[in-house]
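Student: Coordinates for the following, if possible.
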Amino acid sequence: MDTLTLVIEGFQTAVSPENLLFCLLGVMLGTVIGMMPGLGSATGVAILLPATVALEPVTALIMLAGIYYGCQYGATISAVLIATPGDPASVVTMFDGYPMAQAGKAAKALAAAAIASFIAGTISIVLLMAAAPAFLTIALQFGAPEMTSLILLGMLSVAGFTAKNPFKGLSMGALGLAIATVGIDSQSGVGRFTFDQIELFGGFGFIEIVIGLFAIAEVMRQVGRGGARPIKTRFRDMKLTRQEFAETAKPAIRQGFLGFFIGALPGAGATLAAFFGYETERRLSKRPERFGRGEISGVAGPEGANNAATNGAFVPTLTLGIPGSGTTAILLGAFLIFGLRPGPLLMVEQPDLAWGLMASFWIGNLFLLALNLPLAPAFASILRIPYKYLFPVIVMLALLGAFAIENRMWGVWIACAFGLLGYLMNRYGFPPAPLILGLVLGPEMESQLSRSLSISWGDPMIFLARPISAVLLALGFVLLLAPTVTRVIRSRVRWRAGENVPVGR
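Tutor: I've put the predicted structure just below:
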């Protein structure tokens, strides 16, 4: 059968009343779970997996997939409104989403996120259906050296987060990498920087750090300013202007392709895609200085990349049986529970299930758009609550999320400590984004670097000997030098312009 016939049959499977009902239930539950700090899509899918055992395999997998991308959008809601991302990938959306909320544009930020997610999700689903084998061939070219170079490229892009002082961005990225080394070395099993404290054997928790750096630090900053008033939001503020829609749609289209490709790389994940999406849009923007201050493209770019990467992660999962992310690893377990084995034969032996599942992705994204666009003003109205009532609730939710991860006070102390650090960083102009990026990419970079050097018997030239790796390293070098070169060129242009001004004018 040709691809079009399989797609039609997949939609016939996905639109059955039972599958539609459980797809809707999945995205609704996912949205609620995603809004809760410290949970995220992997936890949401794991919690609700036992509840799907009694369902038909295709229905259960459609519901679990709905929970997956429902969590992604739910995490965006809490990131935009209270600077507390429910999922690591939503940290990037918060960089501009939260400033928009503080400017009374929370509904527009949430609407832009929903629209960008739908557009990029649609593109990535078409790519998943039409070009999965071709993308799989490209993805398989990315071995350990290529993945190391790709991650290094992402790390070197942090210089752009502080155009006036790239050193601050790089230093925060290095600090994030250093924090990521705390704990048991995955290669040797030796403890690093644990100081014989059992709590440090597992390293610092990512969610606790994010809660501290953003939620706790933001409350401290607002309280320190004094006189904070509730943010005025109006229901008509949700309506995007034609220009704002264009600034949402264009990044979403670009990130639909980029996010899908990054998501298709085994182990890359939506967080890396979101960072690349944000940095790409910042560099393409005519107003890069507005990023981080409430730029709508800074919401649409990472949100589109995030959603596209979520769909892209199913490429290695469905075609090779290799999870593309932590959540798809849990979904892979769900396949096995139902007696299914993802891999090259899945689409041949179980075409109704495979294509029905892929078709349900688009239906689930449509449900999310239909549900969350009308609800965006209602979510935004939370910010009308006076700060003297809102701040204690934010702190309570943040610390409850930090505690719930391991059910012990250690997470709470970590969140408070990084809250103080985040407050000081904000006060002295050090961006938290590079620290988060280093923390996210550090363990994976270390693992891929170790594998690369094992393959080459310790020869670092392997990174230049592999063409894809060499190109990625060259791009990273360009990104590293770009802020300095741009600043030098601008200063010379200004100097020459001043030199040509006639005397006496």
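Student: C-alpha only now, for contacts and for neighbours.
Tutor: Fine.
Student: Could you give me the buried positions within stretch 343-359?
Tutor: Buried residues in stretch 343-359, defined by neighbour count with 16 or more other CA atoms under 10 Å: Gly343, Leu346, Met347, Pro351, Asp352, Leu353, Ala354, Trp355, Gly356, Leu357, Met358, Ala359.
Student: Give me the subset of the residues you listed that lies in helices.
Tutor: Leu346, Met347, Pro351, Asp352, Leu353, Ala354, Trp355, Gly356, Leu357, Met358, Ala359 (DSSP state H).
Student: so how far is Trp362 from the second one?
Tutor: When CA to CA, to the nearest Å is applied, the distance between Met347 and Trp362 equals 18 Å.
Student: Just send the ones in helices among the buried residues of stretch 343-359 back as CSV, with distance to Lys232 too.
Tutor: Converted to CSV, these look like this (distance: CA to CA, whole Å):
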residue, distance to Lys232
Leu346, 52
Met347, 52
Pro351, 51
Asp352, 50
Leu353, 48
Ala354, 47
Trp355, 46
Gly356, 44
Leu357, 42
Met358, 41
Ala359, 40
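Student: And the helices in the stretch 151-300 of the chain?
Tutor: Using DSSP state H, counting those that start in this stretch, the helices of the stretch 151-300 of the chain run over 166-180, 206-210, 217-225, 242-264, 269-284, 297-312.
Student: Return the most buried member of these.
Tutor: Per residue and on average, the most neighbours among the helices of the stretch 151-300 of the chain fall to helix 297-312, with a mean of 36 (mean count of other CA atoms under 10 Å).
Student: Following up with a second sequence; could you model it the same way so I can compare the two?
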Amino acid sequence: MDLISNLSLGFGVAFTPINLLYAFIGCLLGTLIGVLPGVGPVATIAMLLPATYALPPVSALIMLAGIYYGAQYGGSTTAILVNLPGESSSVVTVIDGYQMARQGRAGPALAAAGLGSFFAGCVGTLILAGFAAPLTEVAFKFGPAEYFSLMVLGLIGAVVLASGSLVKAIAMIVLGLLLGLVGTDVNSGVARFSFDIPELTDGIGFITLAMGVFGYGEIIANLGKSEEHREVFTNKVQGLMPTKQDFKRMLPAVMRGTALGSALGILPGGGALLSAFAAYTVEKKTKLQPGEVPFGKGNIRGVTAPESANNAGSQTSFIPLLTLGIPPNAVMALMVGAMTIHNIQPGPQVMTSNPQLFWGLIASMWIGNAMLVILNL
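Tutor: Below you'll find the model as predicted:
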């Protein structure tokens, strides 16, 4: 009964006109940021932090949270329509989403991404509300050995994810590790492979690489063709609703993606990006049903699973922040900054000393998810 009374308190806070307005502003901004490749929620929240000085603490955090999980929705739009991942966690959606668009099924792909995201977002918020404290204890048990194992699992997953030559897949992983060495060493503070270029001291951003590989590569390849052979989508997206067969295939993928995203979102460094890649890897290993399109050729499961996972991961990444004051990723670190601006100490005491903020933020996520599915569809 405590959960029901706490949620009723939260919805009472979230349903005030000012908080509904800022939830909508956050969701709208997040969607637009997700659609714009290369911007991302980190830069947006960083730029908007000074603007939150004048806002009430609950409204400010509701808006910033809306930007974060809203970007996970918006990132799939350009990934599906124009082969440009708007957000780093949408990179894997490009593989099958764009192929569906090329086959004239952009509408079902967008609807599958939106509906999968909505379901996963709602489940992720429910987990945040009901299991925040015990789930954080699980994350605490992860030490150096577990994180090393998780990284190795990620690298193995990248090999499994790749199609074609195994040698090429391993070569690209080694190249990725070499690119990851560029930047400032965490322990010594020495710049590695920056070649006296100040911009390289922060390292090479993942979204920059994704834009180059997926975005500009596609643009250059398109421009290299004669005008009549170029792929340009000028028609309106029609027939949004997936077919009955699509729904049958989507449902298990959404469930698996949501479960994976919810678990990986709690772990520091996990969140939306790792969740999306892990979910796609799992789907690829799942047996194809008779008559189902292969992965990489426009399989709807390749869209719904990662989109569900990245949304569930973005919601559950609030668990270590709100219960322990430990930010699991860069966006959550900025949320800590926003809380500090308003004299709120992130940690277990937030739940007891400021229940309106804690439960109001959680309730606003359900409202935000409903706003986002309408906005995106």
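Student: Just give the TM-score of the two.
Tutor: The TM-score (TM-score structural alignment, normalised by the length of the second structure) is 0.93; 373 aligned residues with a CA RMSD of 2.0 Å.
Student: before we move on, back to that, CSV please, covering the buried residues of stretch 343-359 of the first structure and showing distance to Lys108 of the first structure.
Tutor: Putting these into CSV (distance: CA to CA, whole Å) gives the following:
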residue, distance to Lys108 of the first structure
Gly343, 41
Leu346, 41
Met347, 40
Pro351, 40
Asp352, 39
Leu353, 37
Ala354, 36
Trp355, 34
Gly356, 33
Leu357, 31
Met358, 29
Ala359, 29
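Student: Determine which two of those residues are furthest apart.
Tutor: Gly343 and Ala359 (18.3 Å; CA to CA).
Student: tell me the angle the lengthiest helix in the second structure makes with helix 244-266.
Tutor: Across the second structure, the longest stretch assigned as helix under DSSP H is helix 106-140. Here helix 106-140 of the second structure runs at an angle of 30 degrees relative to helix 244-266 (axes from the mean of the first three to the mean of the last three CA atoms, to 10 degrees).
Student: Average separation of helix 106-140 of the second structure from the aligned part of the first structure, please.
Tutor: Helix 106-140 of the second structure differs from its equivalent in the first structure by a mean of 1.1 Å after superposition (mean CA distance after the TM-score superposition for the first structure).
Student: Which of the residues in that helix are classified as buried?
Tutor: 106-129, 132-133, 135-136, 139.
Student: And for stretch 54-69 of the second structure?
Tutor: Those would be 57-69, for stretch 54-69 of the second structure by 16+ other CA under 10 Å.
Student: how far away is Gly438 of the first structure from Thr194 of the first structure?
Tutor: On the measure of CA to CA, Gly438 of the first structure and Thr194 of the first structure end up 19 Å apart.
Student: neighbour-wise, which of these two wins?
Tutor: Gly438 (26 against 17; other CA atoms under 10 Å).
Student: In this structure the more buried one contacts Leu170, no?
Tutor: No: judged on CA atoms under 8 Å, Gly438 of the first structure makes no contact with Leu170 at a distance of 9.7 Å.
Student: Now do the contacts for Gln238 of the second structure.
Tutor: Ala106, Gly107 (CA atoms under 8 Å, 6 or more residues apart in numbering).
Student: Distance-wise, check it relative to Gly298 of the second structure.
Tutor: From Gln238 of the second structure to Gly298 of the second structure the distance is 17 Å (CA to CA).
Student: what's the answer for Pro327 of the second structure, then?
Tutor: 36 Å.
Student: same deal with Met332 of the second structure?
Tutor: 33 Å.
Student: Also Pro50 of the second structure?
Tutor: 43 Å.
Student: neighbour-wise, which of those two wins?
Tutor: Between Pro50 of the second structure and Gly298, Gly298 has the larger neighbour count (other CA under 10 Å), namely 23 against 11.
Student: residue in the first structure matching that one?
Tutor: Mapped onto the first structure by TM-score structural alignment, Gly298 of the second structure lines up with Gly294.
Student: So its match sits against Gly104, correct?
Tutor: No: using CA under 8 Å, Gly294 of the first structure makes no contact with Gly104, being 10.4 Å away.
Student: mind listing what Ala272 of the second structure touches?
Tutor: Taking CA under 8 Å, 6+ apart, one finds Gln72, Ser89, Gly261, Gly265, Ala309, Asn310, Asn311, Ala312, Gly313, Ser314 in contact with Ala272 of the second structure.
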